[in-house]
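Novice: After the sequence you'll find the predicted model.
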Amino acid sequence: MDTAQRPHRHPEKRNRPDNPIQRKPSWIRVKAPVGKEYKNTRKIVDDHKLVTVCQEAACPNIGECWEKKHATFMIMGEICTRACAFCNVATGKPNALDAFEPFRIADAVEKLGLEHVVITSVDRDDLADGGAAHFAQVITAIRERMPETTIEILTPDFKGKHGALEVVVEARPDVFNHNLETVPRLYPTVRPGARYFTSLQLLAQVKQLDPTVFTKSGLMVGLGETKIEIQQLMDDYRAADVDFLTIGQYLQPTAKHHHIDRFVTPEEFESYASMARARGFLMVSSSPLTRSSYHAGDDFRRLRDAREKKLSAQRVTPAAE
């Protein structure tokens, strides 16, 4: 949909008071994307008429990732049915699903030569299954075109729609990611369209449906959370058997979005990583610029190795006793 049809990207935020955007500290600044491979990646995305979360969410890592031909595809359009206070994706009434999108994505994955691909989506509360079948069709299309490519999905919560999660899990993604984003206390202001324990339960249910699928989830910091709240969130994650935790700095997209409470230092991010590792996560990525799909391919290989190492240790231990 062009700007003439959708003049306001965030109509629900128009009348909110402005939150001044703070100057970023030195450890968060990134270079503008200018490389040759960045341009090639953009051309493939444009030629296939695809949407990426890299662009829609104004990811600070787009230059680095696209230079390596790593793009996170966002399916089911660029308009979300929800209006989270932190998110730069447009809010409004989405268009009908594009039945050919799964095949265009599979073709783009082949042309980019991706060994690992990340697929995410807008929230589609307007659909009977929340878009679950479309996720499954994308996974299937990639598997048929690129059977060796590993697939990571980053899904919405499907609003508790009966049977939706089962459809996605049955398509056998390698990694199932669903972000909690923030601590429970901040949900009413940061993520008002979602419920903390609904999201937590979804992650736990994935493991119950298929224990072989890696589960992953992300947290933003700098929204006003406390260290104790983060520790409790980590404990909740482990109770849900989440394998991989990502923690990154919240960056305010516009003056109408949720304000930044503070910029968390690199040293604090490392302390969060230590806390998470002590709780038994297979993988932790914690840094100011960490995002859900940042270095996803390399992280997947490390995640797979970490599980094998853990399983090997469990096999050896009984024999030693």
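Specialist: Thanks, I have it. The shown structure was predicted, so the numbers you read here are calculated from the model rather than taken from an experiment.

Novice: all contacts plus neighbour counts: C-alpha atoms, from now on.
Specialist: Fine.

Novice: Confirm that Leu219 sits in a strand.
Specialist: Yes: membership of Leu219 in a strand is supported by DSSP: H, G, I helix; E, B strand; the rest coil.

Novice: Alongside the first one, take a look at this:
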Amino acid sequence: MAVLIDTLNGRDRRQVRHPEKQSRPDAPVMRKPDWIRVRAPGSPIYRETQDIVRSNKLVTVCEEAGCPNIGECWSKKHATFMILGDTCTRACAFCNVRTGMPQPVDADEPRRIAEAVAKLGLHHVVITSVDRDDLKDGGARHFADVIRAIREVSPTTTIEILTPDFLRKDGALEIVVEARPDVFNHNLECVPSLYLTVRPGARYFHSIRLLQRVKELDPSMFTKSGIMVGLGEERNEVLQLMDDLRVAEIDFLTIGQYLQPTKKHHSIARFVTPDEFKAYETIAYAKGFLMVSSSPLTRSSHHAGEDFERLRAARPLKLGTRVAAE
């Protein structure tokens, strides 16, 4: 393994990369088009959010994954917390989260997350994690502990979780669903033909089945999934993926542009234009999704609170229309 030093927002991060990431040939990072440019972070509220994250010794996916929307979100006191450490047991070709052997689970983390949610005054919070294939339940019980801790401190805060696939972890999904998050999100990340190179540790149809199983366990729970485009997928593959998600009764679809973190990561095949994103959105709504966010800078947790309110408002409308038709 190799150790890299990376700086993001003034903070050093030591990153341990798996050999398979190191062995990938360098891929030149393409220059971003004008529609993907964002302002550098640095507002006073951004710094306040950063201080709360630091003082509670928390990890955010905003920083670890190098999200381009961090300046906008943190300036609104919106942060997406990444639990179970900052080290992933997998080495996906698109992801900038470091890979290696994780530290033991921090039993105090749920309390600190809940305190940070209260300090930030979050009406809606997104909780995600690294993959923890080393744990018997994949970290499912820790997700449940975090949800319950937030409910105790901030009972009116709605909770969205973005989970790993819990591959080969029997009973893990049931533990998380039983804790009753408001939104259950699990990203497919890309079309199935790219899994071998982009997401080699995962299985496309397992992820589809995981999302479908959530609805079977709790039909009232909102489900969500997202993909990146610009990795080399064909348009028809994206449309087929939409159909697969609708068979699993997914409520909310997000589609965003893949941005290559470093030369060691999967290369960008092309930058998808805003008009193409708009076309995907139109098609997705026609296929029956309650909510669709499709744009170059769309990310799973970007505008998650506003989108949740729209998602919640869309459900009665859809159900009412269906009942009237029957």
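Specialist: Structure received. Not measured: the values here are computed from a predicted model.

Novice: Now do the buried residues in stretch 262-272 of structure 1.
Specialist: Phe263, Val264, Pro266, Phe269, Tyr272 (16 or more other Cα atoms under 10 Å).

Novice: Spatially nearest residue to Phe81 of structure 2, not counting backbone neighbours?
Specialist: Thr60 (4.4 Å; Cα to Cα, 6 or more residues apart in numbering).

Novice: tally of neighbours for the one you found?
Specialist: Residues near Thr60 of structure 2, counting by other Cα atoms under 10 Å, number 20.

Novice: same check, this time on the one 4 residues further on
Specialist: By the measure other Cα under 10 Å, the count of residues near Glu64 of structure 2 is 18.

Novice: residues in contact with the counterpart of it in structure 1?
Specialist: By TM-score structural alignment, Glu64 of structure 2 lines up with Glu56 in structure 1. Residues near Glu56 of structure 1 by Cα atoms under 8 Å, 6 or more residues apart in numbering: Glu78, Asn88, Val89, Ala90.

Novice: For the residue nearest to Phe81 of structure 2, give me its contacts.
Specialist: So Thr60 of structure 2 contacts Val53, Ala79, Thr80, Phe81, Met82 (Cα under 8 Å, 6+ apart).

Novice: Let's see that with 7 Å instead.
Specialist: Ala79, Thr80, Phe81, Met82 (Cα atoms under 7 Å, 6 or more residues apart in numbering).

Novice: Now render these as a markdown table, adding neighbour count, secondary structure and distance to Gly305 of structure 2.
Specialist: Output for the contacts of Thr60 of structure 2, formatted as a markdown table (neighbours: other Cα atoms under 10 Å; DSSP: H, G, I helix; E, B strand; the rest coil; distance: Cα to Cα, whole Å):
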| residue | neighbour count | secondary structure | distance to Gly305 of structure 2 |
| --- | --- | --- | --- |
| Ala79 | 29 | coil | 11 |
| Thr80 | 25 | coil | 11 |
| Phe81 | 22 | strand | 14 |
| Met82 | 22 | strand | 17 |
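
Novice: from those, which is closest to Val130 of structure 2?
Specialist: Comparing those against Val130 of structure 2 with Cα to Cα picks out Met82 as the nearest, at 7.0 Å.

Novice: May I see the contacts of Thr60 of structure 2 organised as JSON lines, with distance to His18 of structure 2 added?
Specialist: Listed next are these as JSON lines, based on distance: Cα to Cα, whole Å:
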{"residue": "Ala79", "distance to His18 of structure 2": "28"}
{"residue": "Thr80", "distance to His18 of structure 2": "25"}
{"residue": "Phe81", "distance to His18 of structure 2": "24"}
{"residue": "Met82", "distance to His18 of structure 2": "20"}
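
Novice: which among these gets closest to Leu194 of structure 2?
Specialist: Met82 (25.4 Å).

Novice: what does that closest one align to in structure 1?
Specialist: Per TM-score structural alignment, Met82 of structure 2 is aligned with Met74.

Novice: same question, Arg98 of structure 2
Specialist: In structure 1, Arg98 of structure 2 lines up with Ala90, judged by TM-score structural alignment.

Novice: And Ser193 of structure 2, what's its match in structure 1?
Specialist: Match for Ser193 of structure 2 (TM-score structural alignment): Arg185.

Novice: before we move on, the earlier item: residues contacting the match of Arg98 of structure 2?
Specialist: By Cα under 7 Å, 6+ apart, the neighbours of Ala90 of structure 1 are Arg9, His10, Glu78, Ile79, Cys80.

Novice: so the corresponding residue of structure 2 for the first one, which of the three states?
Specialist: Which is Arg9 of structure 1. With TM-score structural alignment as the criterion, Arg9 of structure 1 lines up with Val16 in structure 2. Following three-state DSSP, we place Val16 of structure 2 in the strand state.

Novice: State the helix or strand in which the closest residue to Val16 of structure 2 other than its chain neighbours lies.
Specialist: Spatially, and ignoring its direct neighbours in sequence, Val16 of structure 2 is nearest to Val3 (4.7 Å; Cα to Cα, 6+ apart). Secondary structure here is read from DSSP states H and E; on that basis Val3 of structure 2 sits in strand 2-8.

Novice: Report the distance from that strand to the chain centre.
Specialist: Distance, stretch centre to chain centre, for strand 2-8 of structure 2: 22 Å (Cα atoms, centre = their mean, to the nearest Å).

Novice: who does it touch, helix- and strand-wise?
Specialist: For strand 2-8 of structure 2, the packing partners by 3 or more Cα pairs under 7 Å, 6 or more residues apart in numbering; DSSP states H and E come out as strand 11-17.

Novice: how about a cut-off of 10 Å?
Specialist: strand 11-17, helix 19-22, helix 61-64 (3 or more Cα pairs under 10 Å, 6 or more residues apart in numbering; DSSP states H and E).

Novice: I'd like to know which of these lies nearest to Thr163 of structure 2.
Specialist: From the helices and strands packed on strand 2-8 of structure 2, taking Cα to Cα, the stretch that ends up closest is helix 61-64, at 12.4 Å.

Novice: Distance check, the match of Met82 of structure 2 against Ala278 of structure 1.
Specialist: Remark: distance between Met74 of structure 1 and Ala278 of structure 1 (Cα to Cα, to the nearest Å) = 33 Å.
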